[in-house]
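Engineer: Structural data only, the sequence is not supplied:
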């Protein structure tokens, strides 16, 4: 992994968080003990529309939103794909993000995939790896 992908300017992170309205959260969990569930709730409280993606929960409701099996099933435009899967799975998710025309791919803490990030960036998507929006929002986004 290159260090270049782990150094993000505060301006870049803030710009992504400010311009994002709709987030697809891949790896969403109904288990309230899971980080993905906690982060989804947090993002909703901050005013983002968060659409959960989990093939095992597809068709069910999670935190008021319908769960989809894959990104391509979501019937609306997605700004950010938030990846709560392992690093290996993040590569194909980057490809799915390109296919649906997402603006951003955000890989959670501990998740990195250089090859997937490179493919997404080549397609014009901004990629953030090994970061959590729940940590970045209070640090970089002006509230209210």
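Structural biologist: That came in fine, so what should we check first? Because the structure is predicted, anything quoted here is derived from the model rather than measured.
Engineer: Every contact and neighbour count from this point should use C-alpha atoms.
Structural biologist: Will do.
Engineer: Regarding this protein, what is its longest helix?
Structural biologist: Counting residues, the longest helix found in the chain (DSSP state H) is helix 87-100.
Engineer: Against which helices or strands is whatever helix or strand comes next after that helix packed?
Structural biologist: Downstream of helix 87-100, the next assigned helix or strand under DSSP states H and E is strand 104-107. When contacts are defined as 3 or more C-alpha pairs under 8 Å, 6 or more residues apart in numbering; DSSP states H and E, strand 104-107 packs onto strand 80-83, helix 87-100, strand 126-128.
Engineer: ok, now which ones touch the residue minimising distance to the centre of the chain?
Structural biologist: By C-alpha atoms, centre = their mean, the mean C-alpha position of the chain lies nearest to residue 82, the distance being 0.9 Å. Contact analysis of residue 82 by C-alpha atoms under 8 Å, 6 or more residues apart in numbering lists 23, 24, 25, 26, 105, 106, 107, 108.
Engineer: Any idea how many residues pack against residue 75?
Structural biologist: Neighbour count of residue 75, defined by other C-alpha atoms under 10 Å: 8.
Engineer: adding another structure so you can compare the two:
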């Protein structure tokens, strides 16, 4: 749909549902500027997994990363204790963004926990789409981002994105001034 009144965006990946309703670019920028504590549900300890790479990047950019993975509960990832669920995170950690690295069918259970802890933002990673959960999250007063990578969005807005996905200084979209 190319209607100028359309509030949806096309998906970032071809295999996901088209025309997914999600927060627009300015809204995603605002969320990343406003909130600095991210609970990453499904965060892997394997440095080759996308969730781990995204966590390293966001942590290096000053975000407080809280790992959530029931199989790794009690261990540490990136120097942070791993929790089995969002409900186990101490309230003083003040979860602001719940970033979901789980399958679409697992999203409703994660959303239930996100609502229970009063997280203001529910973020579903690239390739994760669940319209029913998104509608429930919005009804609960949450901002919703769907089918977007938090790392890619941050890098896009704050100048760390280029052909290989991070600012290596070799290939960059930045323009030199002068």
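Structural biologist: Great, that's in hand. Nothing here was measured: the structure is a model prediction, and the numbers come from that model.
Engineer: After superposition, what's the TM-score here?
Structural biologist: Overlay of the two chains. TM-score (TM-score structural alignment, normalised by the length of the first structure): 0.93; 142 aligned residues with a C-alpha RMSD of 1.6 Å.
Engineer: hang on, the earlier thing: need the winner for burial among the helices and strands packed on strand 104-107 of the first structure.
Structural biologist: Ranked by mean neighbour count under mean count of other C-alpha atoms under 10 Å, these are led by strand 80-83, which reaches a mean of 28.
Engineer: how close does that one sit to the second structure?
Structural biologist: Comparison of strand 80-83 of the first structure with the second structure after fitting gives an average deviation of 0.3 Å (mean C-alpha distance after the TM-score superposition for the first structure).
Engineer: which bit of the second structure covers that strand?
Structural biologist: Aligned by TM-score structural alignment, strand 80-83 of the first structure falls on residues 97-100 of the second structure.
Engineer: Could you do stretch 50-64 of the first structure as well?
Structural biologist: Counting by TM-score structural alignment, stretch 50-64 of the first structure sits on residues 65-79 of the second structure.
Engineer: Stretch 14-24 of the first structure too?
Structural biologist: By TM-score structural alignment, stretch 14-24 of the first structure lines up with residues 29-39 in the second structure.
Engineer: can you give me the helices for the second structure?
Structural biologist: 25-34, 50-60, 107-116, 131-139, 150-158.
Engineer: could you redo those helices as a markdown table and give each row distance to residue 82 of the second structure?
Structural biologist: As requested, the helices of the second structure are exported to a markdown table (distance: least, C-alpha to C-alpha, whole Å):
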| stretch | distance to residue 82 of the second structure |
| --- | --- |
| helix 25-34 | 23 |
| helix 50-60 | 13 |
| helix 107-116 | 16 |
| helix 131-139 | 24 |
| helix 150-158 | 20 |
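Engineer: Nearest approach to residue 90 of the second structure belongs to which of those helices?
Structural biologist: helix 107-116 (13.0 Å; C-alpha to C-alpha).
Engineer: mean distance, that closest one to its aligned residues in the first structure?
Structural biologist: Helix 107-116 of the second structure, aligned to the first structure and superposed, deviates on average by 1.1 Å (mean C-alpha distance after the TM-score superposition for the first structure).
Engineer: any idea how far residue 35 of the first structure is from the aligned residue in the first structure for residue 142 of the second structure?
Structural biologist: In the first structure, the residue matched to residue 142 of the second structure (TM-score structural alignment) is residue 125. The gap separating residue 125 of the first structure from residue 35 of the first structure is 25 Å, by C-alpha to C-alpha, to the nearest Å.
Engineer: neighbour-wise, which of the two wins?
Structural biologist: Counted by other C-alpha under 10 Å, residue 125 of the first structure and residue 35 do not tie: residue 125 has more neighbours, with 21 against 14.
Engineer: so that one makes contact with residue 105?
Structural biologist: Yes. Counting by C-alpha atoms under 8 Å, residue 125 of the first structure does reach residue 105; the two are 7.0 Å apart.
Engineer: quick one: contacts of the longest helix of the first structure?
Structural biologist: By C-alpha under 8 Å, 6+ apart, the surrounding residues in contact with helix 87-100 of the first structure are 71-72, 77-78, 81, 83, 105, 107, 110-113, 115-117, 119-120, 123, 125.
Engineer: likewise stretch 16-26 of the first structure?
Structural biologist: With C-alpha under 8 Å, 6+ apart as the criterion, stretch 16-26 of the first structure contacts 36, 40, 47-54, 70-71, 77-85, 104, 133, 137, 141.
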